[in-house]
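1. Sequence isn't available, so here's the structure alone:
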């Protein structure tokens, strides 16, 4: 793109502002993944507390319905909150998402159990999961926009996206770590009685920290520039309609590209612990293996971003998905073995591969769209893919395990999804689009100019 035609870019933020921006996006990711990992980690405990105890499989399956429900509600959250971020700003929506997630998580810690109020207990549990899902629906994509739009024209955007993904591992590590410590130091009867509530209630102080940081930040320069143009000509914004009308192909590409990683992320956050316990390993060792995966997760997240910035997105995507196809089935074979060392090594390798591809996926999800529709388009493609592909993984895994008696069949299911994503990476990799400033007066919005720079990096 001719630089003479390019819209003026805001200057890079000052170091103090950059630190606050980083902290504001990271605290939200920590809270989101703390919440979701905690629920998945304690799924076996919650199944006994909130559902009838007659059939353990049905209770566990019902608990995972709660996980899936929180994902199924996400497209609705994307439709409601994505356009709000495009019209009113990213910062206000980030405060709202943190509120919803925190209320949902703390609410679980305050709920009476099935033994106390009967059938109302699982209903209230699922309602809490709905609140978590609504909050999480646009938290990650809006936080990514907030970070990247504060660094306009940055040539390290994949690195920044990888850094964001790394904080997801921090939240998951914190959630599984708190659960592990409590299960070790508390007698089982005490933990099952009331100790399980503690990790959920810890979401309250974490939320207050997030509110403090986010309330001290300004809106992103790109959003403010776009909003000034809209206000100057009194144009009517219809970001959701325009995103679907103009960018549906890019959204479908992003969904296909992330299919394998969506299943992988869900498996790490909510199913690996259950799979290890079902294979006969003690709960404490299963939690310890899970914690190890989160501890090693940040490094490949950042490394994948660095590789994508230097050599283009296809390199980490094809390496990651290629190894996933080769190693996913052996991973679940190792989980079914009698060796905790082999099983732990397998899930650590699984996590490294999953995080390696995260950064370019996040950039494709968010920056493939111009600012006037970015929140709507990113939220929609991310949440449709997560809901339809990622959130159903636990239900498929439980069903396949009951059908075959092994998790290897689920490994083949994920291998097929990774093959689809690899094909998208080869033949239809979404290009992050640069854009010319929209002509609001004529209604010509969303006009994009796709450019490709050296090493396959989209030009900015």
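-> Nice, I can see it. In this text the structure is predicted, and so the values were computed from the model without any measurement.
2. rest of the way, CA atoms for contacts and neighbours
-> Fine.
3. ok, which stretches of the stretch 201-350 of the chain are helices?
-> Using DSSP state H, counting those that start in this stretch, the helices of the stretch 201-350 of the chain run over 203-215, 221-233, 239-257, 259-266, 272-278, 283-296, 298-311, 314-335, 340-356.
4. for the ones you listed, which one sits closest to residue 175?
-> Minimum separation from residue 175 across these (C-alpha to C-alpha) falls at helix 283-296, 8.9 Å.
5. Off-centre distance for that closest one?
-> Helix 283-296 sits 19 Å away from the centroid of its parent chain (C-alpha atoms, centre = their mean, to the nearest Å).
6. quick revisit: output the helices of the stretch 201-350 of the chain as CSV; include the columns mean neighbour count.
-> Shown next, in CSV, are the helices of the stretch 201-350 of the chain (neighbours: other C-alpha atoms under 10 Å):
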stretch, mean neighbour count
helix 203-215, 17
helix 221-233, 16
helix 239-257, 20
helix 259-266, 24
helix 272-278, 22
helix 283-296, 21
helix 298-311, 23
helix 314-335, 21
helix 340-356, 22
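7. Which among those helices is found nearest to residue 186?
-> For the helices of the stretch 201-350 of the chain, distance to residue 186 was read as C-alpha to C-alpha. The smallest value, 11.9 Å, belongs to helix 283-296.
8. Burial check on the nearest residue to residue 250 once chain neighbours are set aside, number of neighbours?
-> Spatial nearest neighbour of residue 250, chain neighbours left out: residue 430 (6.1 Å); criterion: C-alpha to C-alpha, 6 or more residues apart in numbering. Neighbourhood size, residue 430 [other C-alpha atoms under 10 Å]: 24.
9. ok, and here's another one to check against it:
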């Protein structure tokens, strides 16, 4: 578990302890990616009509504004990483992770309850964006703390990648659950129900999961490495700010290395693919409405990716953390244009293959990154460092979806924007590939406290 023997730790860690912390950590990751797909889907199919169409009649502007609301959460995530990283490195991983879920609950339930523009006028989209920002602040403190708490519990360095893969796989359980849930809504219920109530129910489920997760976390123990650390040393005064001086470059490189891991689903699949197929006039695929088909295929692809994320974590214990990210980056970059060619055929089986393949390669990096980011930083700054690395990747995504893509595609029919979206995704893959080469390999290192 650390450079010290297990007897020197404040308590003995059993395999059951590790499993329990893995479950508690994974709940937040599940909610994070579950809401990610819900918001991505809603921003492409529901929010433009419900909140933004009345703001501007110019073609594409409502969708661009909806993208802005989706990306807003990612722009503020680093702020959440700074706030919760501060408390996580000063007061403890577990107690801080309970707090993140409380904030996530407030943002998620708020989004579920915001009335449409027709009821509140301009206040409606403003509130939607506000609650999305609150949600983003909570999620900003979630992933770094969850991965730190879990990986600090793992006794054997050669098992950290495996448990990181489990945490990464929970992200795809969230993606699959959200996609299938939305797909079933489109399959079984009329559009009016989905627009008025259906999507709100799905967000409400996420809010309930946050409360349940907080209760489970509060019943478990603090990381033994952190307990050891604070028993012998004074925590940093402002850890989440001091870390920029000590490891600022490492954070930015790590975030860029993982940019790919958050971008595929955020840029290519949701919300672009669904909008593209609808705009192409393909309203029925395999006998079911196109939104339901795409979401169900995204869900099926996500369940394949659960395996690839777990495999990516396990393989990182054998091949190294960097190698898995390199493989993932090359795979996604090489598949991006073929992905759009397959989508452009409007053939349901080709679309299915495209969705599954690109997600599987994305999942490899998601599985390995938890252990990698935790190992890159010392205990003194670990919650802040791993969290900010992850959240700056989300920040890059937020800037891309909120500020780069909208002006590039505004006023352009979505069916003509393929080359722009593909070019952005390939550029992201190259950024991740190059950035990871600037980071050291951490496989097998000791987590010194």
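-> Structure received. Just so we're clear, the structure is a prediction, and the values are computed from it rather than from any experiment.
10. I'd like the helices of the stretch 201-350 of the first structure as JSON lines, with distance to residue 376 of the first structure appended.
-> Compiled in JSON lines, the helices of the stretch 201-350 of the first structure are given as follows (distance: least, C-alpha to C-alpha, whole Å):
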{"stretch": "helix 203-215", "distance to residue 376 of the first structure": "21"}
{"stretch": "helix 221-233", "distance to residue 376 of the first structure": "13"}
{"stretch": "helix 239-257", "distance to residue 376 of the first structure": "5"}
{"stretch": "helix 259-266", "distance to residue 376 of the first structure": "19"}
{"stretch": "helix 272-278", "distance to residue 376 of the first structure": "32"}
{"stretch": "helix 283-296", "distance to residue 376 of the first structure": "30"}
{"stretch": "helix 298-311", "distance to residue 376 of the first structure": "24"}
{"stretch": "helix 314-335", "distance to residue 376 of the first structure": "25"}
{"stretch": "helix 340-356", "distance to residue 376 of the first structure": "25"}
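11. mind checking which of those is nearest residue 418 of the first structure?
-> Comparison of the helices of the stretch 201-350 of the first structure against residue 418 of the first structure by C-alpha to C-alpha identifies helix 259-266 as nearest, at 4.2 Å.
12. which residues does the residue opposite residue 115 of the first structure in the second structure once aligned contact?
-> Aligned counterpart of residue 115 of the first structure in the second structure: residue 118 (TM-score structural alignment). Listed by C-alpha atoms under 8 Å, 6 or more residues apart in numbering, the contact partners of residue 118 of the second structure are residue 50.
13. before we move on, back to that, how much space is there between the counterpart of the residue nearest to residue 250 of the first structure in the second structure and residue 253 of the second structure?
-> With TM-score structural alignment as the criterion, residue 430 of the first structure lines up with residue 440 in the second structure. Plainly put, residue 440 of the second structure is 11 Å away from residue 253 of the second structure if you go by C-alpha to C-alpha, to the nearest Å.
14. ditto for residue 349 of the second structure
-> Between residue 349 of the second structure and residue 253 of the second structure the computed distance is 38 Å (C-alpha to C-alpha).
15. Residue 28 of the first structure: what's it in contact with?
-> By C-alpha under 8 Å, 6+ apart, the contact set of residue 28 of the first structure is 94, 98, 139, 140, 143, 210.
16. ok but residue 441 of the second structure is inside a strand, no?
-> No - counting by DSSP: H, G, I helix; E, B strand; the rest coil, residue 441 of the second structure is not found in a strand; it is coil.
17. what distance separates the host helix or strand of residue 123 of the first structure from the centre of its chain?
-> Using DSSP states H and E, residue 123 of the first structure sits in helix 120-149. With C-alpha atoms, centre = their mean as the basis, helix 120-149 of the first structure stands 10 Å off its chain's centre.
18. C-terminal to it, what's the next element?
-> Per DSSP H and E, the first helix or strand lying C-terminal to helix 120-149 of the first structure is helix 157-185.
19. so where in the second structure does whichever helix or strand comes after that following helix end up aligned?
-> Per DSSP H and E, the first helix or strand lying C-terminal to helix 157-185 of the first structure is helix 188-190. Aligned by TM-score structural alignment, helix 188-190 of the first structure falls on residues 191-193 of the second structure.
20. Thanks a lot, see you next time.
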